[in-house]
Structure formats: structure tokens, C-alpha cells
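Visitor: With the sequence up front, the predicted model follows.
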Amino acid sequence: MAAGSELSARAFLTRVLEPGDATGGRWVRELGAVTVARRLRDGGPRLAGVSDKRWAGLCGRAAQADPARDLAAAREAGVRFVCPGTPQWPAQLDDLGDARPLGLWVRGGPSLRLWALRSVAVVGARACTEYGAHMAAHLAAGLADRGWVVVSGGAYGVDGAAHRGALGSSGATVAVLACGVDRPYPRGHAALIDRIAEQGLVVGELPPGDHPTPSRFVVRNRVIAALTRGTVVVEAAYRSGSLVTARAAQRLGRHTMGVPGPATSARSAGVHELLRGGATLVTDAAEIVELVGDMGELAPARHGPVLPRDLLEPDAREVLAALPARGAATAADVARGAGTTTDDAIARLYELRSLGYVERHGEGWKLTRRAVISARAGQGGC
């Protein structure tokens, strides 16, 4: 079978079968794309797994399909059609089994296969808060700065903020659409999606000119999950479509991450439920890369500020801790509290005096105001 006939058959099938149709995917796996396309075009005997009514509907679609026209329209729009098994095909999409895309319509110059090798999905609520938009842009910019490709769905809210964050850092980003890649949706993001196509990639399963539907948005999310090494959800209510992406990532064995929000925010309730279910909490790009990156790409250790008393020798810290918060104590009292000798306590007290931590009052020693403030800071201000 010539490569061109395989490509034409698969382009034909993207016009006939809905994205994610596992029954159609099984037909293609068992019989080959060319045979399935011929059977549908000729209106021959019904293939197994569908009713007569459904078969008639598919044959009706097939009668109207014209792959040569679709491929010509794609070329005119600067779009190429990438098939499974070709050098540009991202092999991780094969993890979807019979529900994998029949092919992908790709707008933009870079190699989808190479970009997908080091990519992370950043998804979330369309009606996001300012916090959600800020976090999405911040994470995407950080990932781009570290050489990672940011993948999202091109929608309003978190998706758009993630794409803009990557673009703003002169980074790489991919928009996976639920419609033809030559007709950006939503229309309010036409300029953004055009810019993504110039600097990155716009990808979809549907042929040129095809329109989105609610079900197509849902099945599109499996491609985002399969294409990337992990999925980060920034904001999501309980019924958010971005949770579909996260759960698909979990089923595929990809890393699933969530950015926490206020406990009282309904827009973060779905993320919190995801975290309770085993997703990993992340707050910045370094923590994401630690999960999805190569061995040794670790996030920096998290700790509070280094206080001057942290730099004291351990014995001196013990003596300082033995002084009461109010009033004075003798060297003998301090020695007992620190578990040392009186002579050693006196030596340490004079060291601490030179550093401004203690004062001598007759036979007693007391903390300076500086030492009291330092102690409170070390306890988190309590």
C-alpha cells in the first residue's frame, strides 16, 4: 500500500469518524485505514460494533467526505497532516490504544514529536480568578525558561494565561484544539492562536473547517494528557473539563499535579479533590520539573530565612536558649539550663555579649532586646 493512500485514507476517516471513536480505531487496527475507508465509501456490509442506523450515518458522512479537498485546504492554510507510524508522530499517543487519533492536523513549523518529548500540560478553569491566571502564566513562564514545552487547549482563562506565559518568555507552546486548526476557537483567541502557530504549534484531530462541539472538547482532553509527561491543574471546579484531562493523565500513568487555591474557593474545589485523590501538590515550575524531568532535576530545598542566631555555634545557642525571656539569671543557673559547666557558660555568655545578644547586670545575665526579637522571629512571630 502506498504511503499516500494511507495518508489519504486517514484524512478521509477524520471527516467520517468522531475523535476518540474506539470502535472505528479497532476497525483501523484490524483491517487497516485503507480498507475501512473503502468500506465506508462504498457503503458495503456493516462492520462489527455498530448498529445499522449508526452505520448508515457513517456512510452518509463518507459520501460527503473529500480527502483531496481537505488536504489541499490544509496546504493552503499552512497545515500538514501527521499520521501514526511516520517520523513526526508522537509515539506516546499510541498509549490511547484504539482511541488514539487517526492522525493530527498540525499548523506551525516545529516537529510535534520532538516537542512532545519534553512537554507539560497546564490546564484549568475558563472562568478563572486573577490568582488562577497569575499562577498559570507564572508556571508556564518558568517551564519555558527551563526548556519545557507548555501544552494547553487554547481556551479562555487558565489555558490562555498558560499560552501567554510561555510566549512571553520566548518559549515553546502547543494549543490542542477541538476544531479545525485553520479556524481558531474561541474567536476571541484568534490572535493568540495565530501567534501560537507562528512561535509554536496548533494541533487538532478534526479536518480543516470543522467546528467544535461539547463532546469534542471532552475527548480532545485525552490528547493533551497523552501528549505530555504530566498535567498540572491550576483552578477547577468539581465539574471542570480540566479534571477530565487530569484523570486521563492518571489512567495513562502520567504525572498529575494540582496547584492549591483558597479552601473557600469553589473554583479550586476540584483541584483540592484531585490532590486528596493522590495528585501531587506543586507551587512553581521547579517542583513540576522535579516530577516530570530527568534524574537530578531537583527543586531547591525550601526553608525560612537564615537568622543571625542560626550562625552561632551549637554550644552558644544552648546557652542563649537557657536565658529566661524576662529578667536575669546567674551564670550557674544558665549552666544548669544549658547542661554545661559554670566556667563554660561564662565563656559563652561573654561571646554572646560581644555579639550583642546578652547584657551583664551585676551577678546576673539577661537577653538584649535584639535577642528577644530574634527569638520571636525564629518561632514564626509567635
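Guide: That came through fine. What you are looking at is a predicted structure, and each value in this text was computed from that prediction instead of being measured. Numbering: from 1, shown residues only.
Visitor: Every contact and neighbour count from this point should use C-alpha atoms.
Guide: OK.
Visitor: what packs against the helix ranked longest in the chain?
Guide: For the chain, the longest helix by residue count, based on DSSP state H, is helix 130-145. Under the contact criterion of 3 or more C-alpha pairs under 8 Å, 6 or more residues apart in numbering; DSSP states H and E, the helices and strands touching helix 130-145 comprise strand 119-123, strand 149-152, helix 158-168, helix 285-292.
Visitor: Out of these, which is the most enclosed?
Guide: Sort the helices and strands packed on helix 130-145 by mean neighbour count, taking mean count of other C-alpha atoms under 10 Å, and strand 119-123 sits at the top with a mean of 30.
Visitor: what helices or strands is it leaning on?
Guide: helix 130-145, strand 149-152, helix 158-168, helix 214-227, strand 230-233.
Visitor: measure the closest residue to R118 other than its chain neighbours to F217 for me?
Guide: Nearest residue to R118 in three dimensions, chain neighbours excluded: W148, at 5.6 Å (C-alpha to C-alpha, 6 or more residues apart in numbering). When distance is defined by C-alpha to C-alpha, to the nearest Å, W148 is 25 Å away from F217.
Visitor: Compare the helices and strands packed on strand 119-123 and give me the one nearest G85.
Guide: helix 214-227 (15.3 Å; C-alpha to C-alpha).
Visitor: just checking, what packs against that closest one?
Guide: Applying 3+ C-alpha pairs under 8 Å, 6+ apart, we find helix 214-227 packed against strand 119-123, strand 173-177, helix 241-251.
Visitor: contacts for the longest one?
Guide: Residues outside helix 241-251 that contact it (C-alpha atoms under 8 Å, 6 or more residues apart in numbering) are 123-125, 218, 221-222, 224-226, 230-233, 236, 255-257, 270-271, 274.
Visitor: ok, and here's another one to check against it:
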Amino acid sequence: MNDRLARVALMRLAEPDDAVMGGLVASCGTESAVAQIRAGRLDPRFVRWFADTCGQGTRGVRGDEEPTERLGRLLASWSARLEGTDPGRDLAEGARIGARLIIPGDPEWPTQLDDLGGVRPRALWLWGEANLRLSCLRSVAVVGSRAATPYGAHVAAEFGAGLGGRGYGVVSGGAYGIDGAAHRGALAGGASTVAVLACGVDVSYPSAHHDLFAAVREQGLLVSECPMGVRPTRPRFLVRNRLIAALSRGTVVVEAAVRSGAVNTAGHAVALNRHLAAVPGPVTSDTSAGCHRLIRQGAATCVTTPEEMIELVGTIGDDLAPEARGPVLPRDVLAPETRRVLEAVPARTGAGPATIAVEAGVDLETVLSCLGGLAAAGYVERVRRGWRLRPGGP
């Protein structure tokens, strides 16, 4: 069994975030790991390492379980799964639907996944036309609540389209709510989008996103570290969040409750030293409470536009977002002295030039000069008792 087939087998044997399996692979390689599991005996050096690393103070799910007992239980579980594993069949099934498998060292493998260390994926299934490594070189993860509000869905779609229109790939989880809106926004903008799934790439979950996933395959990629046919479970959604954070340069949380999968993704982004941002929402909205908490704690930068997110993850000095400015009013372009004279002119009753001069703090000659220009521009008008602001003026 070669390395590729061994990795396909290991995808069936252990959950993607199984750090013990990761340690075994790092210790002896994929092919030897499968051979040891088949033989039912692990390398004594690995057993000693596990006992030393996971020993004192770190027990298994059973409180009184010794490290060697825990390892024996894991080995029994792996061995039981190995009985029904057929890597060749998995590869054939992937080829049948048009999916492909990539492993570390392949040209399409994103090297930023190495930041995950012992829980780096052993392999990834891809289904779609885009190149994963190229799609993620300049990318942003857009995540948030499944129960998105109309506000959140609108903002997520705007971010997806805005990021895509500026050459950034959009990474998300393919779920209802914010994820789906972000993918659709990117697709509408003609950009590549990557959906990281908590199930096999051949499983449409949620089923209502069948057409969305078909569109993603045409313009981007479906990605999973789960084998073909595997259904999603609650833990797998949390496990896949580390991939969403690792694949992208930064993560923006559009809407999230205090306890949510999006906040979990944010935690992975911080742990991986990726940029983290959050979009503020109404202070009365529970679906934005997680965003506000991230901002308040200083974990996330407050962003309100795709341009601000690009400034955060982009090249220093080259990707600056434009400063938000209020509307320019006609009186904003007036000279300082002219503005002072205009501010001194009453709105209703008229005032003479001398009175205006005292109020404005300028000399009479300046007032007379400014009043002529202001009258010509429609700001003021002459009345019986002097000068006043012109009703309906600029």
C-alpha cells in the first residue's frame, strides 16, 4: 500500500482531528501506521511517547483510565474500522463523480494547512473546477449564523461579491444563513468560492443547497476531509471550522451568537495567527452578540465593508480602504471668512452690515465684500432691515 492509498484508509479509520492518529502518522508514516493497525500492535516507541505525553494528569473519557488503556481502546476502534475499508474503492468512487484527492506535497495542496500541526488533514477530497491552492492564496473566510437575519444575509452577500470583485476568494462552510449568502455573493461577482463541508463531497447537506453546491463546483470547489458518503455530525461541523480558518488569510464574522460555530471558527483563526474581523449589528440583536463580544474583547477588528477587510488582510500600503466621509455641502467650499460672515447673518429678521461684522468678528469692508458674493450665490438676500438668509438657499 502506497502513501496515497494509506491516507485514504486513515480517513476512514479516525476522525479528522484525532491528534493521537496524527502523532502515530508523524512518528512512523502513513503506510507503517496502517500496517501496525492491521497487525494490532503499535510501535513500542510510539506507545512510550504516548504514555509520556498523554500520561500524568491527562486521562481518557474514563476518569480512571491509564494512557496505555486509552491507546489500546483507540487501536481496537481503528482495527474494527479497517475491516471494511477499501481505499481503491474510495478512489474509484471519487473518480466516478469527478472528484479528486490531494495529499500533502501535491502541487494543489495549500501549504498554510501545515500550521495545523498534529491535526493537519491527512488528505482532502476536492470536487470542482478551481485550483484549491490558487483559490486560497488571496482569500477571506466569511462565516456567521445559520439563523441569519435579513441584515446579516445582505451584508454577507455584499462581502462575498465585494471580496470576489477585488480578486479575493471566499471561503465558507456551505451552511444555511451567512455561509450560503457569502457563497452566492461571490458567485454573483464571478469569483471563486470554496465550501468546506462537514460531510463527504458527494453528500449535499443541507439538501436545500443542492443547486448552490452545483454552482460552487462550476466556479469554485467543494472541499472535505471526510470520505465519500460520510454524513455530517455535530462534532464534524466544529472540526471542519479549523480548515476554514487555516485556508484563508483572515476570517470575518458577519453575524454570530455568543455560543456559535462562527465564534468557534474565530477561535481557530486567533490560534493560527490569522486576521480576525467582525461586523457590528444592532445592539438588540442576539445574532450579533458574538460579534460585539469579539470586538469588545479586542480579539476582532471592527469592519463594515469588503474594502476594510481587504485592508486588514492585504498588502500594507497597497490595499488601504477609502476613508468614509460625509456629504460635501455647498457651504463647505466657501472661504473661511465668507463662512464666518454667512454664519453671522440671521435667518429671519434682517441685520445691517455693521451688526454682522461684529457678530462675525471681521471688518466692515470684508462683510460688504462677502455679502455681495453670498447674494450672487443665493445664500443671502437684501431686505428692508438689512440682510438675512435666503429661504431655500444652498
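Guide: Thanks, I have the structure now. Everything numeric here is computed off the predicted structure, so don't read it as measured data.
Visitor: rewinding a little: highest average neighbour count across the helices and strands packed on helix 214-227 of structure 1?
Guide: When you average the neighbours per residue for each of these (mean count of other C-alpha under 10 Å), strand 119-123 leads with a mean of 30.
Visitor: That one: average distance to aligned residues in structure 2?
Guide: Its matched residues in structure 2 lie on average 0.9 Å from strand 119-123 of structure 1 after superposition (mean C-alpha distance after the TM-score superposition for structure 1).
Visitor: For that strand, what is the distance to the chain centroid?
Guide: In terms of C-alpha atoms, centre = their mean, to the nearest Å, the centre of strand 119-123 of structure 1 is set 3 Å apart from its chain centre.
Visitor: Can you check which part of structure 2 it sits on?
Guide: When structure 2 is aligned by TM-score structural alignment, the counterpart of strand 119-123 of structure 1 is residues 139-143.
Visitor: Spatially nearest residue to V143 of structure 2 (excluding sequence neighbours)?
Guide: In this structure, V143 of structure 2 finds its nearest non-sequential neighbour in V253, 5.1 Å apart by C-alpha to C-alpha, 6+ apart.
Visitor: what residues are up against the aligned residue in structure 1 for that neighbour?
Guide: Alignment note (TM-score structural alignment): V253 of structure 2 maps to V233 of structure 1. By C-alpha under 8 Å, 6+ apart, the contact set of V233 of structure 1 is 122-124, 242-243, 246, 257-259, 271.
Visitor: returning to what we had before: looking for the alignment partner of the residue nearest to R118 of structure 1 in structure 2.
Guide: If you follow W148 of structure 1 across to structure 2 using TM-score structural alignment, you land on Y168.
Visitor: neighbours of that match, just the number please.
Guide: 25 (other C-alpha atoms under 10 Å).
Visitor: Isn't it up against A141?
Guide: No - counting by C-alpha atoms under 8 Å, Y168 of structure 2 stays clear of A141, with 10.1 Å between them.
Visitor: The longest helix of structure 1 vs structure 2, average offset?
Guide: Compared with structure 2 after fitting, helix 130-145 of structure 1 deviates on average by 1.3 Å (mean C-alpha distance after the TM-score superposition for structure 1).
Visitor: Which of the residues in that helix are classified as buried?
Guide: For helix 130-145 of structure 1, a neighbour-count test (16 or more other C-alpha atoms under 10 Å) marks 132-145 as buried.
Visitor: Kindly report the same for stretch 252-261 of structure 2.
Guide: Counting neighbours by 16+ other C-alpha under 10 Å, one finds that the buried residues in stretch 252-261 of structure 2 are 252-258, 260-261.
Visitor: from these, which two are the most distant?
Guide: Pairwise distances across the buried residues of stretch 252-261 of structure 2 peak at 15.2 Å for V252 and V258 (criterion: C-alpha to C-alpha).
Visitor: just checking, R388 of structure 2 is part of a strand?
Guide: Yes - according to DSSP: H, G, I helix; E, B strand; the rest coil, the state of R388 of structure 2 is that of a strand.
Visitor: contacting residues for the spatially most central residue of structure 2?
Guide: With the centre of structure 2 defined as its mean C-alpha position, the nearest residue by C-alpha atoms, centre = their mean is A141, 2.3 Å away. Each residue near A141 of structure 2 by C-alpha under 8 Å, 6+ apart is listed here: 170-172, 244-245, 248-252.
Visitor: List just the nearest of those residues to A191 of structure 2.
Guide: Comparing these against A191 of structure 2 with C-alpha to C-alpha picks out V170 as the nearest, at 7.9 Å.
Visitor: The residue lying closest to that closest one once chain neighbours are set aside and R38 of structure 2, how far apart?
Guide: Taking C-alpha to C-alpha, 6+ apart, and ignoring the residues beside it in sequence, V170 of structure 2 has T193 as its nearest neighbour in space, at 4.7 Å. T193 of structure 2 sits 39 Å away from R38 of structure 2, going by C-alpha to C-alpha.
Visitor: got it, and S79 of structure 2?
Guide: 6 Å.
Visitor: Excluding residues flanking it in the chain, which one is nearest the residue mapped onto R348 of structure 1 from structure 2?
Guide: Alignment note: R348 of structure 1 maps to C370 in structure 2; criterion TM-score structural alignment. The shortest distance from C370 of structure 2 to any non-neighbouring residue, by C-alpha to C-alpha, 6+ apart, is to T338 (5.6 Å).
Visitor: And E6 of structure 1, by the same measure?
Guide: V34 (6.0 Å).
Visitor: Assign a three-state SS to the one you found, would you?
Guide: Going by three-state DSSP, the secondary structure assigned to V34 of structure 1 is helix.
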